[in-house]
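Trainee: Generate coordinates for the sequence data below:
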Amino acid sequence: MSLNPVISRLIQKAYKMGFADIHTFDEDRMRAFLTHPKFKTNSAPFVDYKTHQNVTLRCYTPICPLSNQALKKPMGVLIYLSATAFVLDRLDASNDYCSLLANTLQMKVINIQHGLAPEHKFPKFLDDCVDSIIWLVEESHRLAILPEKLVIWGESSGGSIAASCTHVLRDRGLGYIKHQTLFYPMVDLVNPYPSKEIFGSGYMLDKTFIDWLDERGFYPSQDRSHPLVSPLLSSNFNNLPPATIMTAHYDPLRDEGELYAEKLKQAEVPLYHKRFDDMIHGFMRFYGKVPTCHEAFTTACQQIKLCLSKPQ
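Mentor: Predicted coordinates for the structure are as follows:
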């Protein structure tokens, strides 16, 4: 299938505006350039909390579709890890998307404002997220959440962190996460793949940009093959949470994401995987413009509901 025509036009516009040169930007200019698109949705009210490690967690409460009022009963919670590229502050920028998640799922949504590179390199951003998940469970009564219905949703770099969180918590014997949703995750910073070669330029995730992220997110001496940096290289995929993995055909990270899905399947982890044949990396940022994004979002939410409806 050919590239979605709307996506194709948006790509052309982005590169005309200088997207190919973003690897030459400093962090401040990058943060100003990569703004997050807005879309119309019913805003879910939110409250900010601080963990013991001083990490900000923004907690969204869904709106009841009948009364249009915020729900007040304890409910399940989704941890959202956005595509920060390790350097972008997505706390305010994700208000629309987190509201959409909360209202669609009728669950609370927690957006974790983890430490950002280059000021905070690996493993700071991973540690922030793991510690925040543990804090949420410990403070579940205060936040009116049901810890037995805790799921995680990560996109791109957020998908990498989300995947690593499941491995860390599993290894600690903490089965908190009941389902993981990974959109086009970055799970192997070491090995070449055909998709990286074929789609490594001109599809909104150029190799030059990936190298830019790598230089800021990690110290030169850090081993990129460490399984918490590249979770695809983990030797143990047993007893990980059920997963939904969404990949895109025109994505340099396609092959590693699909191999990650295959490793989960081989370990008999319940899995739903779908490749969107006309999409690029990061296609969910075009929610509101491209019907395929609605399909992907709805399907992912349905998989969460299905998983949580099953007896524990």
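Trainee: Only C-alpha atoms from now on, for both contacts and neighbour counts.
Mentor: OK.
Trainee: tell me the helices in this protein, going along the chain?
Mentor: 5-16, 27-33, 95-105, 124-138, 140-143, 157-171, 194-198, 207-217, 254-266, 291-309 (DSSP state H).
Trainee: Could you dump the ones you listed into TSV with distance to residue 82 and mean neighbour count added?
Mentor: TSV is the format used below for the helices of the chain (distance: least, Cα to Cα, whole Å; neighbours: other Cα atoms under 10 Å):
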stretch	distance to residue 82	mean neighbour count
helix 5-16	20	14
helix 27-33	14	13
helix 95-105	10	22
helix 124-138	12	19
helix 140-143	21	14
helix 157-171	5	23
helix 194-198	22	15
helix 207-217	15	18
helix 254-266	17	20
helix 291-309	14	16
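Trainee: Could you also give me the structure for this next sequence, so I can compare it with the first?
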Amino acid sequence: MLHPQAQALMKLMEERGVPPTHTLSPADARAFYRERRTFTQPAPPEVGAVRDLEARGPAGPIPLRSYRPAGSSPDAVLPVLVYYHGGGWVIGDLDTHDVLCRQLCNLSGCAVVAVDYRLGPENRFPAAVDDAVAAARWVSAQAAALKVDASRLAVGGDSAGGNLAAVVALAAREAGDLAVAFQLLIYPATDQRRGWPSHTTNGQGYVLTKDSMDYYHDHYIADKAQDLDWRASPLLHPDLSKLPPAFVLTAGYDPLRDEGLQYAHALTVAGTRATLVNFERQIHGFITMGRVIDEANVAVQLCAAQLKQALA
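Mentor: Sure, this is the predicted structure:
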């Protein structure tokens, strides 16, 4: 059963004529996402410090935003989460996920560094991947200056950001030049082929639709053959062993539900520790909607607790 609060939100969106993402230009979709976030997101909690930074990237500077938890000493060396926002590799930015990053920071006691990677269609695959990897490497290299512990570095993200976090963990293992201690994967996209049953059962009527997923895919992936590249579809990597432990969170009414389930299971089968929790009554994107969906706040607390325990 769909959660009554999620039902109420969807009804309100219908009554107010909220346009589906796939009917908007990328520029308009980005502006709309940024503007509407205040209707569903909680008030931003105070943190110990916030700084906007830049990492050196393969195509120029990558904007970052660093957070330190409330009550922490400026000189304390903290574990760190490198966070990649959701938005289908097309929309989303540092502001759309500012509240979530603040929540995770305070509740976990970890520093958080959010990454504003390049978006499609202006910068197609693998631009976002290249930026995501470069940003994580930069945080690790700058650990002393950032007062974070490079040996306790996690990667995380929601939706498209969960995809990027999983890919960064794989890329780090492949290259052997970046230690990743934990993966926080919130309803991650793991298979660009989009053929799992939940894409059909949840493909209409639950905010994220098949039309919008096709829109995001086609603005990100230029060549269908790239769907099979593990940097686009981490589930298709032939070897998912010897990766950092993962916490995978999914939603029952999300088209991406089965991709998260399959990725968690594939990790476990390969010998990588993975925990899966499914919020059966929830929709895609719910974790940022704590103003109107109570279970979102529980999901944030759960993610933060997993992060805190993994990096203790």
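Trainee: TM-score of the superposed pair?
Mentor: Superposed pair, TM-score by TM-score structural alignment, normalised by the length of structure 1: 0.92. Supporting alignment: 304 aligned residues with a Cα RMSD of 1.6 Å.
Trainee: Number of residues surrounding residue 175 of structure 2?
Mentor: 8 (other Cα atoms under 10 Å).
Trainee: Kindly report the same for residue 120 of structure 2.
Mentor: 22.
Trainee: same thing with the one 4 residues further on?
Mentor: For residue 124 of structure 2, the number of neighbouring residues by other Cα under 10 Å comes to 20.
Trainee: In structure 1, what residue corresponds to residue 201 of structure 2?
Mentor: In structure 1, residue 201 of structure 2 lines up with residue 198, judged by TM-score structural alignment.
Trainee: sorry, that was for residue 210 of structure 2
Mentor: Matched by TM-score structural alignment, residue 210 of structure 2 corresponds to residue 207 in structure 1.
Trainee: Could you pull up the residues touching its match?
Mentor: 196, 200, 201 (Cα atoms under 8 Å, 6 or more residues apart in numbering).
Trainee: do that again at 6 Å, thanks
Mentor: residue 200 (Cα atoms under 6 Å, 6 or more residues apart in numbering).
Trainee: ok, it to residue 100 of structure 1 distance?
Mentor: Counting by Cα to Cα, to the nearest Å, the separation of residue 207 of structure 1 from residue 100 of structure 1 is 31 Å.
Trainee: List the buried residues for the longest strand along structure 2?
Mentor: The longest strand of structure 2 (DSSP state E) is strand 148-158. Neighbour-count burial for strand 148-158 of structure 2 flags 148, 149, 150, 152, 153, 154, 155, 156, 157, 158 (criterion: 16 or more other Cα atoms under 10 Å).
Trainee: With respect to residue 296 of structure 2, which of the residues you listed is nearest?
Mentor: Closest approach to residue 296 of structure 2 among these (Cα to Cα): residue 158, at 12.9 Å.
Trainee: mind checking what residue 9 of structure 1 lines up with in structure 2?
Mentor: In structure 2, residue 9 of structure 1 lands on residue 8 (TM-score structural alignment).
Trainee: and if you look at residue 224 of structure 1?
Mentor: Aligning on TM-score structural alignment places residue 224 of structure 1 opposite residue 227 in structure 2.
Trainee: what do you get for residue 250 of structure 1?
Mentor: Counting by TM-score structural alignment, residue 250 of structure 1 lines up with residue 253 in structure 2.
Trainee: and the closest residue to its match other than its chain neighbours, how many neighbours does it have?
Mentor: Closest residue to residue 253 of structure 2 apart from its sequence neighbours, by Cα to Cα, 6 or more residues apart in numbering: residue 283 at 4.9 Å. The burial count assigned to residue 283 of structure 2 is 27, neighbours taken as other Cα under 10 Å.
Trainee: Please report how far residue 283 of structure 2 lies from residue 257 of structure 2.
Mentor: 9 Å.
Trainee: shared neighbours of the two, which are they?
Mentor: Listed contacts common to residue 283 of structure 2 and residue 257 are residue 251; contacts here mean Cα under 6 Å, 6+ apart.
Trainee: Quick check: the gap between the residue nearest the centre of structure 1 and residue 5 of structure 1.
Mentor: Nearest residue to the geometric centre of structure 1 (Cα atoms, centre = their mean): residue 154, 1.8 Å. With the distance defined as Cα to Cα, residue 154 of structure 1 ends up 26 Å from residue 5 of structure 1.
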